[in-house]
Structure formats: structure tokens, C-alpha cells
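> take this sequence and fold it.
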Amino acid sequence: MINTVAWFEIATDDPQGAEKFYGELFGWSFAADEAAAQGGMDYRLIGYPGAEGPAGGVYATGGATPGHAVFSVVVADTAAACDRAEALGGEVTFKLLDNPNGPDFAYIRDVSGNLFGVFTPPRPAGA
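Model (predicted):
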């Protein structure tokens, strides 16, 4: 559903450590995101026991960005959400639009400096 929290991400330079920690703590499972891998990104999908599909991911930063844990909101239009956030006093810190390997997404800091994400699911082929 649009404008709801639909994903979370844990970014770390130690993805194996994160998998071990969260896997043992919560019983989460992890699987490589093949589409992200095709684009050169190490991203691992997080699944919950009994869940139908993944609900989050572990992003292996390789030390290129600080570690973080954020929630992400599904939006109808990532670019429009970024524009609106900036108009409201937020700051877009990263934006990837027309992503050939997955959803359009962005990281935004709210007016208090808190980081969160927004994303628009990829359109089905031919849509």
C-alpha cells in the first residue's frame, strides 16, 4: 500500500556478522538478491519464519557508507516524494531513479536529521 512502511534495511561493512546476529536473535533467513548482484551490489534479502516473502535487506557497504538501520516507505513516485520532502525542509542524501536492477529509491533526512528511505516498486515488464 502506498505511503506505508514496507521495507527496512540494515547497512553494514560486515554483512556476515549482521546475518549471524539477526539470524540467531530473531530466526531470520538471508538470501542473495540476484537482481542487485547483476548491478554489482551485495544485497541480501531478509525473510521471517512463516512469512510469504522478504521484508527487508542487508546492504553490504564495503565501508563506502556509514552503517545504518532505516525503514522505507513505498511511494507512488520516488522523485515526487523527494521534491516534497525538500519543500518541507528535509534533505535528500541519495537518489537512484530509473533503476534497471530494482526499485527507484532514495534516502532522505527529515527535519530532525533522521534518515529514512522511500521507494517505488519496479513496473512490470511491458507496463
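> rest of the way, CA atoms for contacts and neighbours
OK.
> pull the longest strand from the protein.
Longest strand of the chain, by residue count under DSSP state E: strand 4-12.
> second chain to compare with the first, below:
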Amino acid sequence: MANPLGSFIWYELMTTDPDGAAAFYGPVVGWTIASHSDPGAGGVDYRVIVRGDGGNAGGVLGLTGEMCDGGARPCWLGYIYTPDVDASVAAITADGGTVQMPAADFPVGRIAMVTDPQGAPFYLMNPVAPEGQEDRASDAFSESEPQHVRWNELSTTDPDAAVSFYARHFGWTQDGDLDMGEMGKYRFIQHHGATIGAIMPKMPEMPVSLWSYYIGVDDIDRAVAAIEAGGGKLLFGPMEIPGGEFALNGLDPQGAAFGLVGPRKS
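Model (predicted):
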């Protein structure tokens, strides 16, 4: 794979209603989510998210009753690339992380779900490239383009430890921050020259340490109207951010938290 170790290469919405998610995120972001499961999904309801440019933004996993009984809830999760999933799992558990889903082979690659030492979950993945596209790079993350995830934000009980953890395991760096006063510092994180997001202290209203993902939109006000029309809930924002764009946090109709970022055109 052309992406380096530590890249966010895929994003997944876990939801109790894939059709409802398709009806919501289509108008909000501009995505098309398939009306049926991917034939190669191995018996689970898994649907690919397609951007307007034809690329893949991620996937949607339909949660079964059994999954929900086991504790699964609607949420967004990110996939981080590693060429050796098993070695990464072993290193992360030795460093205080936990395994949520043991490493296993799927038609799309080898995957495991882990948490960092503060409890924030994420996937590890070594994908199987399509034949003839072995050097293909994932573009699910983009610093600037709409319909891609543009920002990865970790809210954690121990920002210092989190910065060190992700640097050790994925080669991330931390340079620059924004002083939020009593809320602490908002620390920017980089990977191979790109600023990929930030690490911040967990706010008291958040029950656990958690990653949040901000999806790019072409017009933040148009997206707000679509959230409200589609049965979602606006939690915070839109708020102007450095550079002149706007960001917000919301809940989709099934209860999955998401972020959006984009310009204000009106």
C-alpha cells in the first residue's frame, strides 16, 4: 500500500439503520451509500460510501441486535494503516491498550479493533489491494477536500500520554497548539508533513475518551439546514475556526456523533 504506517485509510459508520444513514448523509455531505450490502462483506450488512468524484469515503456497518446486545452503539470509527496488524496489536497491548476485536482476515484485509491506554477505540488494518492496484493510496482523509474526512480529533483523559502513545506506534508528531484556557491545550498532530487533527483534554460531559471525525462539506450553512431537515441534531456550532472556515458537531438520527467542517458561502 502506498500510504505510510500510521495513516487514516478508512472510516466506518456503525449504525442500526443503514438506509436511514443513507437518507441523512446524502443531503448533508453529498455521499451516495449503497442500498444493499457489499457482496464481499461475508454475511454482514456492509455498504460502501461513495463520494461525488467516484472515490470511496468509507463504509457503513449495519448493527445487528446481537451486536447491540454485546455493547455496540451507533458511532464513527477510524482505521489506521499498519503493514503488520498482529505486531501492532501486540505492541499496543504491551503498552496499556486493549483488544476489542482480535485480528482476523476479511476479504478486504486483516483487521483488528483496539483501544489506546485511555480507552479510545480505533481499527488497525492491512488492506488487500485490488489486483493491479497494489500501489494505490487511500484518499479517505484529505486536509482540504469536501466529502472526505478532513480532521481527526481525540478527546482524552491524558493528552500527554496520548501524544506519546501515537508517536511511538504510528510515527505521528505534535507541533503547535491552541490555548483553550481552563479547558487546556488543543494540540495539533502531524503525519508525514500533513496536519491530520488534534488531541485535547476530554470534557466532563463526554463519558469516555473518544475519537471524533470531521467530514468536509461544500457549504456549512447548507449542511446545517440538511441536518435539521433530516432529523439530526446540532450539538455545537457552527463556529469559525482558524483559516476562516466553520466547524460543527452533531448527532445523526440514529445517535452517531459526527463533525463537519467547511466554508460559509452565504
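> what's the TM-score for these two chains?
Superposed pair, TM-score by TM-score structural alignment, normalised by the length of the first structure: 0.85. Supporting alignment: 121 aligned residues with a Cα RMSD of 1.7 Å.
> quick check: the longest strand of the first structure aligns to which part of the second structure?
Here strand 4-12 of the first structure aligns to the second structure at residues 7-15, judged by TM-score structural alignment.
> who's in contact with the most centrally placed residue in the second structure?
The C-alpha lying nearest the average C-alpha coordinate of the second structure belongs to Gly78 (Cα atoms, centre = their mean; 3.7 Å). Contacts were defined as Cα atoms under 8 Å, 6 or more residues apart in numbering; by that measure Gly78 of the second structure touches Phe8, Ile9, Trp10, Tyr11, Glu12, Phe122, Tyr123.
> so how far is Pro121 of the second structure from it?
Distance, Gly78 of the second structure to Pro121 of the second structure, by Cα to Cα, to the nearest Å: 9 Å.
> before we move on, what about Asp45 of the second structure?
21 Å.
> neighbour count for the two, which is higher?
Pro121 (20 against 16; other Cα atoms under 10 Å).
> quick check: buried residues in the longest strand of the first structure?
Ala6, Trp7, Phe8, Glu9, Ile10, Ala11, Thr12 (16 or more other Cα atoms under 10 Å).
> what angle do strand 4-12 and the helix or strand that comes right after it make with each other?
Next in sequence after strand 4-12 of the first structure, counting helices and strands by DSSP states H and E, comes helix 15-26. When axes from the mean of the first three to the mean of the last three Cα atoms, to 10 degrees is applied, the directions of helix 15-26 of the first structure and strand 4-12 differ by 130 degrees.
> how close does helix 15-26 of the first structure sit to the second structure?
Superposed on the second structure, helix 15-26 of the first structure shows a mean distance of 1.0 Å to its aligned residues (mean Cα distance after the TM-score superposition for the first structure).
> how far off centre is that helix?
Helix 15-26 of the first structure sits 18 Å away from the centroid of its parent chain (Cα atoms, centre = their mean, to the nearest Å).
> other residues contacting that helix?
Identification of contacts with helix 15-26 of the first structure by Cα under 8 Å, 6+ apart yields Thr12, Trp28, Ser29, Phe30, Val58, Tyr59, Ala60.
> make JSON lines out of those and add secondary structure.
Supplementary listing: the contacts of helix 15-26 of the first structure in JSON lines, determined by DSSP: H, G, I helix; E, B strand; the rest coil:
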{"residue": "Thr12", "secondary structure": "strand"}
{"residue": "Trp28", "secondary structure": "coil"}
{"residue": "Ser29", "secondary structure": "strand"}
{"residue": "Phe30", "secondary structure": "strand"}
{"residue": "Val58", "secondary structure": "strand"}
{"residue": "Tyr59", "secondary structure": "strand"}
{"residue": "Ala60", "secondary structure": "strand"}
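> picking up where we left off before, residue in the first structure paired with the residue nearest to the centre of the second structure?
Match for Gly78 of the second structure (TM-score structural alignment): Phe71.
> which residues sit in contact with the residue nearest to that match when sequence neighbours are not counted?
What sits nearest to Phe71 of the first structure in space, not counting adjacent residues and going by Cα to Cα, 6 or more residues apart in numbering, is Phe8, at 4.3 Å. Each residue near Phe8 of the first structure by Cα under 8 Å, 6+ apart is listed here: Ala55, Gly56, Gly57, Ala69, Val70, Phe71, Ser72.
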